[in-house]
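In: Sequence plus the predicted model coming up.
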Amino acid sequence: MMISKPLYTLQLKTKQNFEDNLTHLKNLILDCESDSIILAPEVCLTNFCYQRMDEAAEFAKVATESLLRLCSDRVIVITMIEKYRNGFYNNLKVFYKGELLHKQSKHKLFPLGNEHLHFQSGDIAEIAPFEIDGIICGAINCFELRFIELWQLLKGCDLIFVPAQWGKERKDNFETLSKALAITTQSFVMASSGANDTCAKGSAIISPFGYATKDDEQEVISLRANFNEITQARKFIDIGLSKTPCNP
C-alpha cells in the first residue's frame, strides 16, 4: 500500500532570545499540514551558546514540554542542548503523538567549532533505525554526515534526517553529501540547516534518485513524498538494500 506523507524541512535564523526562537518555530509548525513530518535545524532554539549552556539546558525542558503538546498529529524532529550528570549533550529528539518517540546524542563532535570542548560524545549505538507510521527512519546530526561508517548504520531506512548548522564556506560539501546519502541509501533525505549569516542554508528534501527540492530564500521547504519511490529505486537499481528491522 502506498505511503504518502507531507515533509517539511525548515531553514531558520536563530536569535539571541530563546523564547522568541521557540515562538517562531511553533508558528511555523502550526502552519504545516497535519500528519506531516517536520525537521528543524540543529540547536535552532539556542544555537551553540557556549557562554549560556546551563541556561540552554534549562530552556530545553521548557521547549520539550511545548513540543510534546504540539506533536499530537505531526512529527517534530529537533536537536537541543541538554545536561546530564557528566556534562552537556547535543540531543536529537523525535516527538510524535504526544510522546518522545526517539532520542540520540550527537556522537561525532565538530572540532573546528570546539564542540568537543563543550559537549560529551553520545553512544554510537544510539544511531539506529526507528519507525514512524510504517516508515523506517534514521538520523545523522550535522558533522556526522561526513562519516560514511555512520551511513552504514542506517542502510535500509526509508527516511533519514540531517539537522545541521553547516558553515557557509562548506555549503557545497553539505549539499553534495546530503544528496550522496540519499543516492547511496536509496532513501528520502531531509536536510535542514540554519539561515544565520555564517550558515550554508542548503536545506532540502532529496528523493532516492537524488532529486532535490530546495530554496535558499525560503524558511520552509515542503514536498509530499511518495514512499513507493523507494521500492522503485531499489528494484530498478538493485544494490541489495532492504528494510532494516527496528528495535522494539
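Out: Yes, it's here.

In: can we go C-alpha only for contacts and neighbour counts from here?
Out: Will do.

In: can you pull out the strands in this structure?
Out: Using DSSP state E, the strands of the chain run over 4-10, 37-39, 75-84, 87-96, 99-105, 130-132, 135-139, 159-164, 188-193, 204-206, 212-214, 220-226.

In: So which other helices or strands are in contact with the fifth one?
Out: In terms of contacts (3 or more Cα pairs under 8 Å, 6 or more residues apart in numbering; DSSP states H and E), strand 99-105 is packed against strand 87-96.

In: Could you tell me which residues within the strand it packs on count as buried?
Out: Burial within strand 87-96, assessed by neighbour count using 16 or more other Cα atoms under 10 Å, is assigned to 88-96.

In: Put this next to the first one:
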Amino acid sequence: MKVGILQLPIETGNTQHNLDRAVTGLKSLGKQSVRLAVLPEMWATGFAYDKLPALARETPRLLSALQAIAGTYNMAIAGSLPEEENGRYYNTAFLLDGKQGLIGKCRKTHPFPPTGEDRYFTKGHELPVFEADFGKVGVIICYDLRFPELCRHLAGNRATFIIVCAEWPLVRLGHWQALTIARAIENQCFVVAANCCGTDGKTVFAGHSRIIGPDGSVLFEADEKECLAAIEIDPSQVETTRDFFNTVPSPAFEPSSYQDKIMSRDAARELIMRLKKEGKRIVFTNGCFDILHVGHARYLAEARTQGDFLIIAVNSDESVRAIKGPDRPINNEKNRAELLAALATVDAVTLFSEETPYALIEALKPDVLVKGSDWEEKDIVGADIVKSYGGRVVRIPLIEGTSTTETIERILGAKDGVIK
C-alpha cells in the first residue's frame, strides 16, 4: 500500500486558504493511489487562541471536505483540528476513510504548556486503536511524541501504524528525528509523522515529515519546504519484525472483573502465544480444586513464583466424575473456576473435559509444568511434552491435613453437627 504525507505551511486562522491548499495536495496523493494520507497538527486553523470558538465551529465543514476527497480516492485521511464539546476545547485528530467514514478520533493528551496550549485546550484521556481495512492505527499529536508510554499502549493493543500530527519547531529538529525513530524501533511499527513547515510569528517550523519502518529505517524524510510524498510500504513487515524478536507488550490483560480470567481453550492459547513472544514464562498446573483450602492457596502462590503467568486447567464436572466417582464434584465447574479466578496469584483459568490435560498441555506448550510432590515426575501427565522443548517440571510440597478428600470425609463423619 502507499502512505502519503502532506507537509504544509499553516496560515493561522485562515481556514479556507489552508483547506484549499490541503485539498490540492490530497487530490494529488489520491491520484497516486495513496491509501493513507496524514496532515499536520491543526492543519486548517493553526493555534489562533483568540478565534478558537469560531474555528472550532468550522471543523464539521472541514471534515466534510476531507470526507469527500476520501470517498473519491478511496483514501484514509488523518489530521488534527479544534473540537468543542460541552464548552471545552480539544486538539483532536480525526481519522476518516472513503468507505468507513469517520473511523474515530483521538484527543491530544499533553497540550504544550510553553505556548499556553494547556490554558485553552483540555487534555484527552483515551488512546484508542482504530480498525482500518489496511491495519490497526493509533494517533498521537505533537508533544505526545515525548511520552513513550503512549506509543507503548498503542503498540500493545496491536497498532501497526502510529500516526503523528505535529507543529514541531526547527529549534528542536534533532529531538523530532530521534523520537520518531525511537518510537518506531521500540514499538516495531510504522511511524507516519506529518509536520508543518514555514513560520508563525517568531516560530520557524521544522518540516522534515517522515515515514519510519518498523525496524527504524527512514523510508522518507522531507526537508524544510512545503511538499507531499507517496511512499510504497509493506504492512506485513510489522509482523515479520515482531516474529523475529518481539519488544512490544501484549495487550494489557487487565480483566474488568475476575470472571474475565476464565477463558476458552482457544482464547487461552491465543493469549499465551502473545505472552511467549514477549519472552514471558508460562506456568501450568491442573486439578479438580473441588473444595478450595489453604493448601491450594499456598500451592498456587508457590506455582506463580515459577514464571510470569499462571494458568490453571480445571477438570470439568464430567472429568471429575470419571476420576473420583459419581458423588463428586461437590462444587460445580462454574463455581470452582470462579473461586480460582478470584485469587490474585492466578492469571487465567480454563476447563477441560478429558480425564487428563495432555491435549491441553500440548496445545498451550507451557514453560513450566507444576504438580504436587505426591506425584512422581515420571507419572505427571504432560511432563514428556514440556521436557521435549526444554521446559521444566516442578513438584511442590503439599501441606499435610489439607486434602479435599479428607475434608469431605471429616464432614461426612461429623456427629451431632461437630466436625472433628
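Out: Looks like it came in fine. All values derive from a computational prediction rather than experimental measurement.

In: quick one: TM-score?
Out: Scored against TM-score structural alignment, normalised by the length of the first structure, the superposed chains reach a TM-score of 0.90; 239 aligned residues with a Cα RMSD of 1.9 Å.

In: related to what we said a few turns ago, most packed of the strands of the first structure?
Out: Among the strands of the first structure, strand 188-193 has the highest mean neighbour count (mean count of other Cα atoms under 10 Å), at a mean of 30.

In: Give me the contact list for the lengthiest helix in the first structure.
Out: Counting residues, the longest helix in the first structure under DSSP state H turns out to be helix 53-70. Helix 53-70 of the first structure is contacted by residues 18, 22, 26, 46, 49, 76, 80-83, 88, 95-100 when judged by Cα atoms under 8 Å, 6 or more residues apart in numbering.

In: what stretch of the second structure does it fall on?
Out: Counting by TM-score structural alignment, helix 53-70 of the first structure lines up with residues 52-69 of the second structure.

In: and if you look at stretch 179-194 of the first structure?
Out: Going by TM-score structural alignment, stretch 179-194 of the first structure lines up with residues 181-196 of the second structure.

In: how far away is the residue located most distally from the centre of the first structure from residue 156 of the first structure?
Out: Centroid-distance maximum for the first structure: residue 236 at 27.8 Å, with Cα atoms, centre = their mean. According to Cα to Cα, to the nearest Å, residue 236 of the first structure and residue 156 of the first structure sit 16 Å apart.

In: One more: residue 120 of the first structure?
Out: 29 Å.

In: mean shift of the longest helix of the first structure relative to the second structure?
Out: Mean deviation of helix 53-70 of the first structure relative to the second structure after superposition (mean Cα distance after the TM-score superposition for the first structure): 1.3 Å.

In: quick check: angle from that helix to strand 99-105?
Out: Angle of helix 53-70 of the first structure versus strand 99-105, following axes from the mean of the first three to the mean of the last three Cα atoms, to 10 degrees, is 150 degrees.

In: Please name the nearest non-neighbouring residue to residue 82 of the first structure.
Out: Excluding its sequence neighbours, the residue lying closest to residue 82 of the first structure (Cα to Cα, 6 or more residues apart in numbering) is residue 57, at 4.5 Å.

In: And the helices in the second structure, which stretches?
Out: 15-31, 52-73, 117-120, 148-156, 173-187, 237-244, 265-277, 294-304, 317-324, 333-341, 358-364, 383-388, 404-412.

In: Give me the buried positions along the shortest one.
Out: What it means is helix 117-120 of the second structure. Applying 16+ other Cα under 10 Å to helix 117-120 of the second structure flags 117, 120 as buried.

In: Onto which residues of the first structure does that helix map?
Out: By TM-score structural alignment, helix 117-120 of the second structure lines up with residues 115-118 in the first structure.

In: Contacts for the matching stretch next, please.
Out: 50, 88, 109-110.

In: and the closest residue to residue 137 of the first structure other than its chain neighbours, what does it touch?
Out: Distances taken as Cα to Cα, 6+ apart place residue 159 nearest to residue 137 of the first structure, at 4.8 Å, with adjacent residues excluded. Residues near residue 159 of the first structure by Cα under 8 Å, 6+ apart: 135-138, 187-190.

In: what residue of the second structure matches up with residue 159 of the first structure?
Out: In the second structure, residue 159 of the first structure lands on residue 161 (TM-score structural alignment).

In: Spit out the contact partners of residue 94 of the first structure.
Out: So, once contact is read as Cα under 8 Å, 6+ apart, residue 94 of the first structure ends up touching 75-78, 100-103.

In: ditto for residue 11 of the first structure
Out: 40-41, 192-195, 201, 203, 216, 218-221.

In: Can you tell me what it aligns to in the second structure?
Out: Match for residue 11 of the first structure (TM-score structural alignment): residue 7.

In: Tell me the spacing between its match and residue 197 of the second structure.
Out: In terms of Cα to Cα, residue 7 of the second structure sits 7 Å off from residue 197 of the second structure.

In: Common neighbours of the two, please.
Out: With Cα under 8 Å, 6+ apart as the test, residue 7 of the second structure and residue 197 both reach 207, 225-226.

In: dump the residue contacts of residue 139 of the first structure.
Out: Counted by Cα under 8 Å, 6+ apart, residue 139 of the first structure has contacts 127-129, 154, 160-162.
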